[in-house]
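J.: Kindly generate the corresponding structure for this input.
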Amino acid sequence: MIRLNDIKRETRFVFGHRQFISTLLVILLLSTAALWSGHAEMQEQRATIERLLEKDRIEREAALAHQKNFGSAAYYTFHLTYAPPSPLAFAAIGERDVFPWKHRIRMLALEGQIYESDTDNPELAFLGRFDFAFVVSVLLPLFIILLLYDLKAKEREAKRFDLLNVTATDSHAVWTTRVLVTLVLIVLATLVPFVIFAAINNASVGSILAACGVVLGNVIVWTVIVLMIGAASRFATFSATHLASIMLGIWLLSIVLVPVVGHTVVNATVETPQGGDIVLTQREAVNSAWDKPVYDTWAPFVATHPQWADYTEYDPERDSSFNWKWYYAFQQVGDQMAEALSRDYQLATRQKDELAGYIALLSPSLLTQRLLSDIADTNVDAMVGYENRVREFHASLRQFYYPLFFKTPEFSPARFEQLPQFAPTIKTTSQEHTDEN
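T.: Next up, the predicted model:
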């Protein structure tokens, strides 16, 4: 049984070692630096969104003010779509480094616009960003190993191990108390800065507790690994240095080998269309429409939009004026031609993520990163969900413009007051709400 005197004694013992104090300070500084870096990045993304929203509004109003028909109005106006960072995105940036989180789209064929990515170098992103999730999953296990690998071996080498066991009222309480004191201080050095930054970013209590639970779980898992190796009978005669080598080998297995091999296996298992192929397919369909008979455009369009079948009269040889409804019809057909590839791409992305989730069960560090990304809403599901919201918004633009193209009402700028506006969603731990920016 652990007594208060045991806790006081072991606290004085651990604080009596400069190495322990230095390690705690390093953990505190690394955690704070990673959180500050993530916070600054998310603040920059929010500022970018606010700046682009204002410019987008001004440019759209200026473009609409100079148009004389609905077709040119649709062609020259852009619409900003974006995925705002969640309150906890600063802690686990996740897939926001891999997937685009903003687009400026028009009424033209959409798939080519979606897959024109403006993200950072994907190879560099794969190596991992220095954020709180990286510190917790990759660096924190190293500090646990550093502080606990020689828990008993050091006492054996100093010839104090048997004496401690004989003189202590409960020998198990000595080691248990020392471990608990060490872990509590490690957890505090890691989580106190996180809680402060989470409060600054207005994160919900539920999400903060969930993230703290993941961090605590990661600490417990690595502590168990270290203590099991230190207590194993086959390692009883090993020196502290040899034990540290074994533990570092397991750390490397978790941090490097499992993720790299898993990534290779997933890519080899799941066949994925290239985003460039989707863009090329869509653009070839659009560009070739200029040289095809008009019927070759109308047929696939009417097949998916039968409500406009009676409004497709247009003969380019007879009608000298440019026909906007025909133009937007073959833009839509371009998307239809790329639809299967786009669907397969998204399905493959989800399959890869699902397989990666199973592989993460073999690596505590990888699992920790995935769980933190899930809580922060920066995972694959969140970014694929953003892509689908862009598609839904583009569909709402088509619903707005098609009656104006096909029924050719008199042009009136007042109609643009009903122009759809993109509204992103921000997921929290308890609900999903819409941010009307």
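J.: alpha carbons only for contacts and neighbour counts from here, please
T.: Noted.
J.: Any figure for the gap between Gln332 and Trp298?
T.: 10 Å (C-alpha to C-alpha, to the nearest Å).
J.: Which one of these two is surrounded by more residues?
T.: Gln332 (24 against 20; other C-alpha atoms under 10 Å).
J.: Give me the three-state assignment for the closest residue in space to the more buried one that isn't next to it in sequence.
T.: Distances taken as C-alpha to C-alpha, 6 or more residues apart in numbering place Ala109 nearest to Gln332, at 5.8 Å, with adjacent residues excluded. Secondary structure for Ala109, judged by DSSP: H, G, I helix; E, B strand; the rest coil, is coil.
J.: Just confirm Ala109 contacts Gln336, I think it does.
T.: No - Ala109 is not in contact with Gln336 according to C-alpha atoms under 8 Å; the separation is 9.1 Å.
J.: Compare those two (neighbour count), which wins?
T.: Applying other C-alpha under 10 Å to Ala109 and Gln336 shows that Ala109 carries more neighbours, namely 25 against 21.
J.: those strands in the stretch 301-437 of the chain, which residues are they?
T.: Using DSSP state E, counting those that start in this stretch, the strands of the stretch 301-437 of the chain run over 425-427, 432-434.
J.: most packed of the ones you listed?
T.: Highest mean neighbour count among the strands of the stretch 301-437 of the chain (mean count of other C-alpha atoms under 10 Å): strand 425-427, with a mean of 18.
J.: by contact count, what packs against it?
T.: strand 432-434 (3 or more C-alpha pairs under 8 Å, 6 or more residues apart in numbering; DSSP states H and E).
J.: so can I have a markdown table of the strands of the stretch 301-437 of the chain showing distance to Leu404?
T.: Shown next, in a markdown table, are the strands of the stretch 301-437 of the chain (distance: least, C-alpha to C-alpha, whole Å):
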| stretch | distance to Leu404 |
| --- | --- |
| strand 425-427 | 29 |
| strand 432-434 | 28 |
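J.: Of all these, which one is nearest Lys154?
T.: Of all the strands of the stretch 301-437 of the chain, it is strand 425-427 that lies closest to Lys154, at 48.5 Å by C-alpha to C-alpha.
J.: ok, residues contacting that closest one?
T.: With contact meaning C-alpha atoms under 8 Å, 6 or more residues apart in numbering, strand 425-427 is reached by 83-86, 377, 432-435.
J.: any chance of these in a markdown table, plus distance to Asp97?
T.: What follows is the contacts of strand 425-427, written out as a markdown table (distance: C-alpha to C-alpha, whole Å):
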| residue | distance to Asp97 |
| --- | --- |
| Ala83 | 13 |
| Pro84 | 13 |
| Pro85 | 12 |
| Ser86 | 14 |
| Asp377 | 13 |
| Glu432 | 23 |
| His433 | 24 |
| Thr434 | 23 |
| Asp435 | 22 |
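J.: What is the nearest of these to Ser137?
T.: Asp377 (17.5 Å).
J.: what's the neighbour count on the closest one?
T.: Quick note: Asp377 (other C-alpha under 10 Å) scores 26 neighbours.
J.: Let's see this one next, to set against the first:
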Amino acid sequence: MSTAVMDSPSISKGSWADWLRELGFLSRDKTVLAAIGLLFLLSAVSVVVGVLRVDAQTQDIAAMISADAADRAAAQAPITDYGDAGYYSFYVTYDAPKPLAFSAMGQRDTAPYLKRIRLLALEGQIYHGESPNPLLAQIGSLDISFIAAYLLPLILIVLLYDLKASENTAGRLVFLQSMPNVWSKLWAPRIVWRGALVFMTIGIPFSVGAFISGASIGEVLSGLAGLLLTTVFWTALVSLIAMRAWSAASIAAALIGIWLTLNVLLPALVQNLVIPTIEGPAGADISLVQREAVNDAWDLPKSATLDPFTALFPEYAIEEKLKPFDWRWYFAFQHMGDVAASDLSSAYLESIRERDRIAGLTAVLSPALAIQRYLQRLAHTDVTAQLDYDNAIRNYHAQLQRFFLPLIFGDADYDAEVIKGAPAFNGD
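T.: This is a model prediction of the structure:
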């Protein structure tokens, strides 16, 4: 980057003139304009892509809700028994995107945001198809969080790495350093203007996307605060190195090394060396245990299922002798399948939380992880949000049980209008 030529009369002007002079130099610096233009273009594209993806997910959810109701109505039309209704009726659950989801897609890239469940054993339904897209998990999305984490610091390196070295190469450094108040008159305006331009270049597209998506003022300001803090950190770090009495090539190499270490190598080491040491079952293991418990129940005496079930739900005790197949026994062993997998499920959730906690500790040392996790938290696309969705599914399944089981275990005649009163998923 070629830095604007400084002349001695301009150094002696007042403070406002110093800042305006530097802004004028920036407006004519082709390197600055190219770097800022590239960052703005990528930020704008990421916002457009993110808003369109979130809109597509919103439409998918709306379409699924509509199709789910029609499918359930068709499935229930010939039904004459509450047990059949519980077995054949599917109910949609969804994780609706929040306004800032466009800026940090997070877990929405790799985890389902739509699932249809029914009254059967739940754990297998939750973890069915949980495997993430490995390519997306590796490279992430081109969203604001990615740009702020990886591209923003590179742009600042381009704009500031030869802050001092270029003046030394041009033979002006000794003269400039002999001038009074050189920091406030020269270096501070040059550093601050570049940092401010970078912040505005990513902050403006983010703000536009946030308002289009319906984010609140508080959410927008919180997101801008994270972007500002990231910009200030990298501006200060790059400027600190750039002010060293080194060659431009040495400074650039040092800054790229720092960027690689903080943003790539450290997270990779934690991901590949530390997190794998946190042992825990996989979702497939939970599904397998639950499925085996359900399948084994077919070959066991009915009392092996009903005794532990009625110990949990004494109100559903059965006095009469059951037929070879009875819906009450069937849904009892479905529930006991979930009970059999409950310890494994708890261990799985604990391992996920622990891995996320370790990643959070790493974020203290990695600015890239820090801003990504911060924006994902604001956007409700982080690991916690995904676990909250799974818990919402569990709560909803429990609501369906409280609705259906009294009907299945009761002796009232089947009424199709009653089934239509089944609770709908509301995300809680």
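J.: so what corresponds to the residue nearest to Gln332 of structure 1 in structure 2?
T.: Ala109 of structure 1 maps onto Ala121 in structure 2, with residues paired by TM-score structural alignment.
J.: circling back: between the strands of the stretch 301-437 of structure 1, which gets nearest to Phe99 of structure 1?
T.: strand 425-427 (16.6 Å).
J.: quick one: that closest one to chain centroid distance?
T.: Centroid separation between strand 425-427 of structure 1 and its chain, computed with C-alpha atoms, centre = their mean, to the nearest Å, is 13 Å.
J.: what do you get for stretch 176-194 of structure 2?
T.: 40 Å.
J.: end-to-end on it?
T.: 20 Å.
J.: still on that earlier bit, dump the residue contacts of the match of Ala109 of structure 1.
T.: 290, 334-338.
J.: And the strands of the stretch 301-437 of structure 1: which comes nearest Ser207 of structure 1?
T.: Judging the strands of the stretch 301-437 of structure 1 by C-alpha to C-alpha, what sits closest to Ser207 of structure 1 is strand 425-427, at 10.7 Å.
J.: Next, the mean deviation of the longest helix anywhere in structure 2 compared to structure 1.
T.: The longest helix of structure 2 (DSSP state H) is helix 30-76. Comparing helix 30-76 of structure 2 with its match in structure 1 after superposition yields a mean distance of 0.7 Å (mean C-alpha distance after the TM-score superposition for structure 1).
J.: counterpart of that helix in structure 1, which residues?
T.: Using TM-score structural alignment, helix 30-76 of structure 2 pairs with 18-64 in structure 1.
J.: how distant is that stretch from the center of its chain?
T.: 15 Å.
J.: what do you get for stretch 22-30 of structure 2?
T.: 38 Å.
J.: returning to that earlier point: continuing past the longest helix of structure 2, what's the next helix or strand?
T.: helix 82-88 (DSSP states H and E).
J.: And that following helix, what's buried?
T.: 82-83, 85-86 (16 or more other C-alpha atoms under 10 Å).
J.: In TSV, list the residues you listed along with distance to Pro9 of structure 2.
T.: Shown next, in TSV, are the buried residues of helix 82-88 of structure 2 (distance: C-alpha to C-alpha, whole Å):
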residue	distance to Pro9 of structure 2
Tyr82	91
Gly83	90
Ala85	87
Gly86	85
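J.: tell me the two of those that are most distant?
T.: Those two in those that are separated most widely, counting by C-alpha to C-alpha, are Tyr82 and Gly86, at 6.2 Å.
J.: Tell me the residues that contact both of the two, please.
T.: Phe404.
J.: Could you find the counterpart of Ser366 of structure 2 in structure 1?
T.: Aligned partner of Ser366 of structure 2 by TM-score structural alignment: Ser363.
J.: Tell me who's in contact with that match.
T.: Contacts of Ser363 of structure 1 by C-alpha under 8 Å, 6+ apart are 254-255, 258-259.
J.: Next: Ala210 of structure 2.
T.: By C-alpha under 8 Å, 6+ apart, Ala210 of structure 2 lies in contact with 99-100, 220.
J.: Quick check, central residue of structure 2?
T.: Gly106 (2.4 Å; C-alpha atoms, centre = their mean).
J.: Leaving out sequence neighbours, find the closest residue to that residue.
T.: Thr381 (5.0 Å).
J.: now do Ile11 of structure 2
T.: Ile11 of structure 2 sits nearest to Lys185 (C-alpha to C-alpha, 6+ apart), 6.4 Å away.
J.: how about that neighbour, what's its partner in structure 1?
T.: With TM-score structural alignment as the criterion, Lys185 of structure 2 matches Ala173.
J.: Let me know how buried Glu315 of structure 2 is, in neighbour terms.
T.: The burial count for Glu315 of structure 2: 10, using other C-alpha under 10 Å.
J.: Tell me how far it lies from Arg357 of structure 2.
T.: Counting by C-alpha to C-alpha - Glu315 of structure 2 and Arg357 of structure 2 are separated by 41 Å.
J.: again, but for Ile11 of structure 2
T.: From Ile11 of structure 2 to Arg357 of structure 2 the distance is 51 Å (C-alpha to C-alpha).
J.: do the same with Ala63 of structure 2
T.: For Ala63 of structure 2, the distance to Arg357 of structure 2 - C-alpha to C-alpha - is 36 Å.
J.: Could you double-check that Asp382 of structure 2 lies in contact with Gln107?
T.: Yes - counting by C-alpha under 8 Å, Asp382 of structure 2 does reach Gln107; the two are 5.7 Å apart.
J.: Wait, a helix at Ala17 of structure 2?
T.: Yes - counting by three-state DSSP, Ala17 of structure 2 is found in a helix.
J.: Need the counterpart of it in structure 1.
T.: Under TM-score structural alignment, Ala17 of structure 2 pairs with Asn5 in structure 1.
J.: in the helix or strand hosting Pro193 of structure 1, what counts as buried?
T.: Pro193 of structure 1 is part of helix 171-200 when elements are defined by DSSP H and E. Buried residues in helix 171-200 of structure 1, counted by 16+ other C-alpha under 10 Å: 173-179, 181-183, 186-187, 189-191, 193-195, 197-198.
J.: what helix or strand does Asp277 of structure 1 sit in?
T.: helix 275-288.
J.: Return the set of buried residues in that helix.
T.: Buried, per 16+ other C-alpha under 10 Å, within helix 275-288 of structure 1: 275, 278-279, 281-283, 285-286.
J.: which part of structure 2 lines up with that helix?
T.: Residue span in structure 2 matched to helix 275-288 of structure 1, by TM-score structural alignment: 283-296.
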